[in-house]
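Novice: build me a model from this:
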Amino acid sequence: MQKTTQAISHQALLEKANMLLKEHDDYFAGMEASDVIQQGDVLVFRGPFFLDEEGLPTPKTTAVFNAFKHLALTLSSRYHLA
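Specialist: The predicted structure follows:
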């Protein structure tokens, strides 16, 4: 059985994604999805990752990763890029 997803524009998807981010438990000011690409059936979200001065992950990096993973799981089952 094949899932049917709705076509959506890049901008409309980012607007939905950023609204969902604000509802996520790990959300903090400055977290945002600034780009999205489609790889197969998966929507991959991109944005600032809040690395330290040496380019290493911080606790904020983990929060962003978890929130973007949530976006991918939630929105990939509903939408595909038009």
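Novice: make it CA atoms for all contacts and neighbour counts henceforth
Specialist: OK.
Novice: could you look up the SS state of the nearest residue to residue 22 once chain neighbours are set aside?
Specialist: Take residue 22 and drop its neighbours on the chain: the residue closest to it by C-alpha to C-alpha, 6 or more residues apart in numbering is residue 28, 7.8 Å away. Following DSSP: H, G, I helix; E, B strand; the rest coil, the label given to residue 28 is coil.
Novice: how about the one 4 residues further on?
Specialist: What three-state DSSP gives for residue 32 is coil.
Novice: one more to put side by side:
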Amino acid sequence: MHENTSAVSREALLAEANKVIREHDEYLSGMIATGVEQKGNVLVFRGEFFMDENGLPTRKTTAVFNMFKHLAHLFSEKYHLED
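Specialist: Sure, this is the predicted structure:
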């Protein structure tokens, strides 16, 4: 299942992911990945989604979703989480 990827710890992957986030053109203040899990061959990133006071998505919500999707594409090709 993980033949072409390298094992990485959650902590190391989150550090690398947050570096990518901070350096990305679409970075917004407060955007940070706080968790990651392995779903098959895909790494799924989590963090604050910036909902409004009614629990509805904001402009930041879309930006965060797109960033986490970008991270999944970028890192799932390189890494899998250590067991």
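Novice: related to what we said a few turns ago, now for the residue nearest to residue 22 of structure 1, how many residues are close by?
Specialist: 13 (other C-alpha atoms under 10 Å).
Novice: now check structure 2 for the residue matching it.
Specialist: Aligned against structure 2 by TM-score structural alignment, residue 28 of structure 1 finds its counterpart in residue 28.
Novice: and its match, how close does it get to residue 18 of structure 2?
Specialist: 12 Å (C-alpha to C-alpha, to the nearest Å).
Novice: residue 40 of structure 2 too?
Specialist: On the measure of C-alpha to C-alpha, residue 40 of structure 2 and residue 18 of structure 2 end up 22 Å apart.
Novice: and if you look at residue 35 of structure 2?
Specialist: For residue 35 of structure 2 relative to residue 18 of structure 2 (C-alpha to C-alpha), the value is 11 Å.
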